[in-house]
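**Student:** Structure for the following, please:
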Amino acid sequence: MLARSVIFCAWLLGCQGADIFVSPTGGSTEIGSLESPFGSIQKAVDTAQPGDIIFLRGGTYVPSVNIQITKKGTSSARFTIRPYESEKAIIDGENMPGTPSAVGESLANTNRGIFHIQNAAYWQFFDLELKNGPYGIYNRDASNNHFERLVTHDNYETGFQLEGASSNNVVLYLDSYRNRDPRKNGESADGFACKEGSGTGNVLRGARLWDNVDDGLDLWQFGSPVTIEDTIAWGNGVNRWGFSPFEGDGNGFKLGGGSADKLVAGNHIVRNCIAFSNLKKGFIDNGNPGALTIERNTAWDNGDQGFVFKSSKSVLKNNIAAVNGGSSQVSIAGAATSSCNSWNIGGTWNNATFKSVDDPVVKGPRDTGGEIQGSNFLLPTSGTAIGATTL
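**Tutor:** This is a model prediction of the structure:
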């Protein structure tokens, strides 16, 4: 995709310390070596020092409480959690508190997330599958962390959430799907969210966010710029769980929000992203009064309008809206400006406009590096450099 030339090498640098091993079959008296692995991820976290790598042996971990991470590393000595070699590590949070909480109940902050990362810094997470937890990843007031090739699905709240004063976190190649929130009947479980904070420098790149009960992506009351690139959201907002009354929104990319007295201006950047087949809108500022940059995105076949920007000072350029529902393809008003978009160019924009409207490739396996496979999906037949591309 367009931003593939940007490589986050700096995240992978730093001095290496000890190797610590954990296994689903380990025990409480083991020493954390390859031959004698811990049985508890939390014990490995508590033991680790900056620069250490925690290797998870293959299998499914079923802790009864979430994993608390509060330590700080440094830019040259990061903590790392990853599977051992090519083994597959799954963490199933079904036995944790809040899975789910009853309708109308609150979920205590400390219980949020299979990994609850708070006041921590310089952690790296790679190639983990997180399911059935009270959130998948919950990163609060925690900065300079790196998350790559994670899968967060079927959690009882948002799959991956940044909150509070969380800065310089990088999330690459996330798959987050079928997350739901029975305690709120679908009001707030998203694929990826930044909520109620003001941290700077946060980046989401190359994510796929699908079939979540609320929105694919939600930047709710997050006042500092978040960069969203090369990300695809589809199928969000459908009541697959029989919630009644159903409270899900169903937007692909919701870029603000909050009550009238809590709206904050977040100057987010959304570039080379695709929203398709979501229940409601493709991209919406949702009351955000900031100045958003919305470049080369595509909204196709969503249930409502493709782009709705009526509250912000956004600049929309080189985007495509086609085959969406609603009374019109877009609603651009107020201080928002648009140029070189499909609705500015005019003409007919329908399925025949694109080289392909078949989505199996973008929904299929990722490539060996974790990126979404390239295809002709929603590329204009004209060859015009407009809209998003996976190539």
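**Student:** use CA for all of it now, contacts and neighbours both
**Tutor:** Will do.
**Student:** How much space separates the residue nearest in space to the middle of the chain from residue 44?
**Tutor:** Most central in the chain under C-alpha atoms, centre = their mean is residue 192, positioned 3.1 Å from the mean C-alpha point. According to C-alpha to C-alpha, to the nearest Å, residue 192 stands 27 Å off from residue 44.
**Student:** thought the residue nearest to the centre of the chain was touching residue 213?
**Tutor:** No - counting by C-alpha atoms under 8 Å, residue 192 stays clear of residue 213, with 11.8 Å between them.
**Student:** now the strands: where do they sit in the stretch 251-391 of the chain?
**Tutor:** Counting by DSSP state E, counting those that start in this stretch, the segments of the stretch 251-391 of the chain that form strands are 253-254, 269-271, 274-276, 283-284, 293-295, 298-300, 307-309, 315-317, 320-322, 330-332, 337-339.
**Student:** So for residue 15, which of the ones you listed sits nearest?
**Tutor:** Nearest to residue 15 among the strands of the stretch 251-391 of the chain is strand 269-271 (32.9 Å), distances taken as C-alpha to C-alpha.
**Student:** structure for this one too, so we can compare:
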Amino acid sequence: MKRTLLLFLILFNCLLGFSQTTVSTPQMLFTALSSASPGDIIYVMEGTYNFTSKFSINRNGVNGNLISLLPHPDNISRPLFDFSSMAESSSNRAITLSANYWHIKGLDVFGAGDNGLFISGSNNLIEFCSFSECKDSGLQMGNGAANNTVLNCDSYNNADSLVENADGFACKLDAGTGNKFIGCRAWQNLDDGWDGYLRGADNITTTYENCWAFRNGYLKNGTIGGGDGNGFKTGGSDDKLLKHNAIYKNCIAAGNVFDGFDHNSNRGNVEIYNCSAYSNGRNISFSSTNIASSLTIKNSVSLSGGSNDSYNATATDITNNGWQNGLVTNSADFESLDITELMTAPRKVDGSLPDVNFMRLTVGSDLIDAGIDVGLPFNGAAPDLGYLETGTLGINNILVNGSFVNYPNPFSTETNVVFNLKQSSQLSVSVYNLMGVKILDFDKKDLAAGNNSFVLKRNELSSGNYLLVLMDNEGQSNSKLITVK
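**Tutor:** Take a look at the predicted model:
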């Protein structure tokens, strides 16, 4: 089935004038990158690729016709890009993406002399990749990079030899606005899980959805390093004046050495919705010096922080949280407080986050239905508190024709979406462009357990690449849509 569909896609793209290239060596990859054009696909065969030098991606795709760098559909294991033979140096960023409109998926980047991936381009999608043991941040955005989406990626065990630097992810310094992190995990990075420190940019906005930051500030061997050790560093700047607006939805900060959600002189607007903070040095820290412009916290929980939380800002809107309205959040509210679940549970086949019991509310917890509607999906009379909504609804283990949610794909008029539900669910269906902007939203459907299907018509969608998102209260599954005339 997979090979038949691959042959169909190759023939279809050839008719459209797009090329598909398969690479199995670094030199083949360099050659393919140097000639890539909008709509082209570069497939990477499985195996270890040992790089002795960094490389750049600088040929642009266009809106509607991204250039794709993907694992070959026949692969059993993931391609590993190994840069560990490169010397540690700020000039040794492993991969530099200065181009626009790329889709990079399914690659493991290891051992870079600086960043594993540095993005200065815009409107790119980085999906289901990992960045580990790099000598600076695993993935960093700068030089005006804007409107990029990082989806279902991991960054871990990044540290420099001076034992004081290297974040998991960093949208910082002179980055642009509109960047998003969705479904990403950052753990055991020497410095921060996410770093938003600014120098050269101001008043930008970054969004974090369903992201987990845990045990940052620790080295790979488990000892504490010399870095800051925050989960989410919202901002900060040399002059203490710059604004990095940040929006957090359904995020976890757990077991980080210093702060879970960190102010660090950020003068911007920070919004925290349905988030969970547990066992950080301080779970939520917004100080009264160099004060933030505004701070909104709703439907969130904070448990077992090493110091008392602080919620200072010029304007605050802090309501319906686990420490308000007579609520007391304690260990009895949760099925598990084992942070190791966040790291050891494997991602699902589509790259989405694993199902874990960590900070899942127990039956009877008074944190259930204790929230307020903030525009996120919920089950019951009102939203629950924390990152995970309770209930029996779920799209766990969606089964679809091989690894494809819809067929045919590409399609010109309509495509069939086929899946199998383990249990009855209320399902929402949405279509996003690859920059994370919702294009279409359909009415929720009550579906029975077992095989289900529906027809998705192209309607107003212009030719291009999109994400089809099936979502309920416990998770989501994503698939790429390609529409053509």
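**Student:** if we can go back for a sec, out of the strands of the stretch 251-391 of the first structure, flag the one nearest residue 239 of the first structure.
**Tutor:** Nearest to residue 239 of the first structure among the strands of the stretch 251-391 of the first structure is strand 274-276 (16.9 Å), distances taken as C-alpha to C-alpha.
**Student:** Could you list every helix and strand in contact with that closest one?
**Tutor:** strand 232-234, strand 298-300 (3 or more C-alpha pairs under 8 Å, 6 or more residues apart in numbering; DSSP states H and E).
**Student:** Let me have these in TSV, adding distance to residue 69 of the first structure and mean neighbour count as columns.
**Tutor:** Output for these, formatted as TSV (distance: least, C-alpha to C-alpha, whole Å; neighbours: other C-alpha atoms under 10 Å):
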stretch	distance to residue 69 of the first structure	mean neighbour count
strand 232-234	29	28
strand 298-300	38	29
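**Student:** any chance of those strands in CSV, with distance to residue 58 of the first structure too?
**Tutor:** Output for these, formatted as CSV (distance: least, C-alpha to C-alpha, whole Å):
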stretch, distance to residue 58 of the first structure
strand 232-234, 29
strand 298-300, 38
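**Student:** looking at the ones you listed, which is closest to residue 343 of the first structure?
**Tutor:** strand 298-300 (11.9 Å).
**Student:** Quick check: that closest one compared with the second structure, mean distance?
**Tutor:** Taken over the aligned residues, the distance from strand 298-300 of the first structure to the second structure averages 0.6 Å (mean C-alpha distance after the TM-score superposition for the first structure).
**Student:** so that strand corresponds to what in the second structure?
**Tutor:** Strand 298-300 of the first structure lines up with residues 276-278 of the second structure when matched by TM-score structural alignment.
**Student:** I am assuming residue 39 of the first structure contacts residue 26, so please confirm or correct that.
**Tutor:** Yes - Residue 39 of the first structure lies in contact with residue 26 (C-alpha under 8 Å); the separation is 3.7 Å.
**Student:** These two: which is more packed in?
**Tutor:** residue 39 (23 against 18; other C-alpha atoms under 10 Å).
**Student:** what does stretch 416-436 of the second structure correspond to over in the first structure?
**Tutor:** Aligned by TM-score structural alignment, stretch 416-436 of the second structure corresponds to no residues of the first structure.
**Student:** And that stretch, how far out from the chain middle?
**Tutor:** With C-alpha atoms, centre = their mean, to the nearest Å as the basis, stretch 416-436 of the second structure stands 18 Å off its chain's centre.
**Student:** now stretch 69-85 of the first structure
**Tutor:** In terms of C-alpha atoms, centre = their mean, the centre of stretch 69-85 of the first structure is found 20 Å from the chain centre.
**Student:** How about stretch 266-276 of the second structure?
**Tutor:** How far stretch 266-276 of the second structure lies from its chain's middle: 17 Å, per C-alpha atoms, centre = their mean.
**Student:** Okay, now it: how far is its last residue from its first?
**Tutor:** Where stretch 266-276 of the second structure starts and where it finishes are 21 Å apart, if you go by C-alpha to C-alpha.
**Student:** what's the answer for stretch 55-62 of the first structure, then?
**Tutor:** Taking C-alpha to C-alpha, the first and last residues of stretch 55-62 of the first structure lie 16 Å apart.
**Student:** whereabouts in the second structure does that stretch align?
**Tutor:** Across the second structure, the stretch matching stretch 55-62 of the first structure (TM-score structural alignment) is residues 43-50.
**Student:** buried sites along the matching stretch?
**Tutor:** Of all the residues in stretch 43-50 of the second structure, those buried under the rule 16 or more other C-alpha atoms under 10 Å are 43-46, 49.
**Student:** Identify the residues contacting it?
**Tutor:** With contacts defined as C-alpha atoms under 8 Å, 6 or more residues apart in numbering, stretch 43-50 of the second structure is touched by 20-26, 29, 69-72, 75-83.
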